[in-house]
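[1] no sequence for this one, just the structure:
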């Protein structure tokens, strides 16, 4: 998907922290009769207007943050009817980027877990 945003201040200048160009693409693959999934995604954000309050006067000045691309992947597998293992990797290319001037965003991150569903009543049965 692609999004164009034309957010503006009352004086006509671009709204801070609202990138005009952004997009996302995702692919998902199911296997083993839907027990497993693998997904891959790419997020793109264009250059973003921001503001900085610089020392020593803290006068406000505008600047543009660089655009960035993020690559993400995830997988899950149902090992039993009520147990699923999952994992995901975010910012796979370990990009350095900022969404707000002066505050670095998260770099490479990996997450994993187990989901257990304790609601074992058959479908349609009273609970």
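    Arrived safely. Computed from a predicted structure; not experimentally measured. Numbers count the residues shown, from 1 in each chain.
[2] Please make it C-alpha for all contacts and neighbour counts, starting now.
    Fine.
[3] measure residue 63 to residue 52 for me?
    7 Å (C-alpha to C-alpha, to the nearest Å).
[4] One more to weigh against that first structure:
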């Protein structure tokens, strides 16, 4: 009988711990900043992601594949055979999805701002040409 009670208590503790971890993941603040665009072949950009006030993950890669934008974690060499493995991984799928969405949104915002900056000089040149042409005729 004591074994069964002990097992039940352990299961309750595991469930309670999982609930606490889920709540912590939901409240965790994440901010991503694009640090470099097109740093290497096949990579669109690199990002640094700040998680809460306690950690920053650097060199998160943003790639584009058949499924759209993909977020890839930084890698390190592991072992004598020099295989690469993710340096950071999430134990919870929901937190990883939130992480990916944060990085993708930062990239899309960055690219939108770049597009706006590229278009503004052309508009300014057109206005100058129009104004210059009107003044010359007077």
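    Yep, that arrived. Predicted model, so just to flag it, every value in this text is computed and none were measured.
[5] Need the TM-score from the superposition.
    The TM-score (TM-score structural alignment, normalised by the length of the first structure) is 0.27; 58 aligned residues with a C-alpha RMSD of 4.8 Å.
[6] Mind checking what secondary structure residue 69 of the second structure has?
    In the three-state summary, residue 69 of the second structure is assigned as strand, counting by DSSP: H, G, I helix; E, B strand; the rest coil.
[7] Which residues are in contact with it?
    Residues touching residue 69 of the second structure, when contacts are defined by C-alpha atoms under 8 Å, 6 or more residues apart in numbering, comprise 62-63, 104.
[8] What about those residues, which are in helices?
    residue 104 (DSSP state H).
[9] can you redo the contacts of residue 69 of the second structure as JSON lines with distance to residue 86 of the second structure and neighbour count?
    Compiled in JSON lines, the contacts of residue 69 of the second structure are given as follows (distance: C-alpha to C-alpha, whole Å; neighbours: other C-alpha atoms under 10 Å):
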{"residue": "62", "distance to residue 86 of the second structure": "14", "neighbour count": "24"}
{"residue": "63", "distance to residue 86 of the second structure": "15", "neighbour count": "18"}
{"residue": "104", "distance to residue 86 of the second structure": "19", "neighbour count": "20"}
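[10] Buried residues of the helix or strand hosting residue 41 of the first structure, list them for me.
    For residue 41 of the first structure, the host element (DSSP states H and E) is strand 36-45. By neighbour count on 16 or more other C-alpha atoms under 10 Å, the buried set for strand 36-45 of the first structure is 36-38, 40, 42-45.
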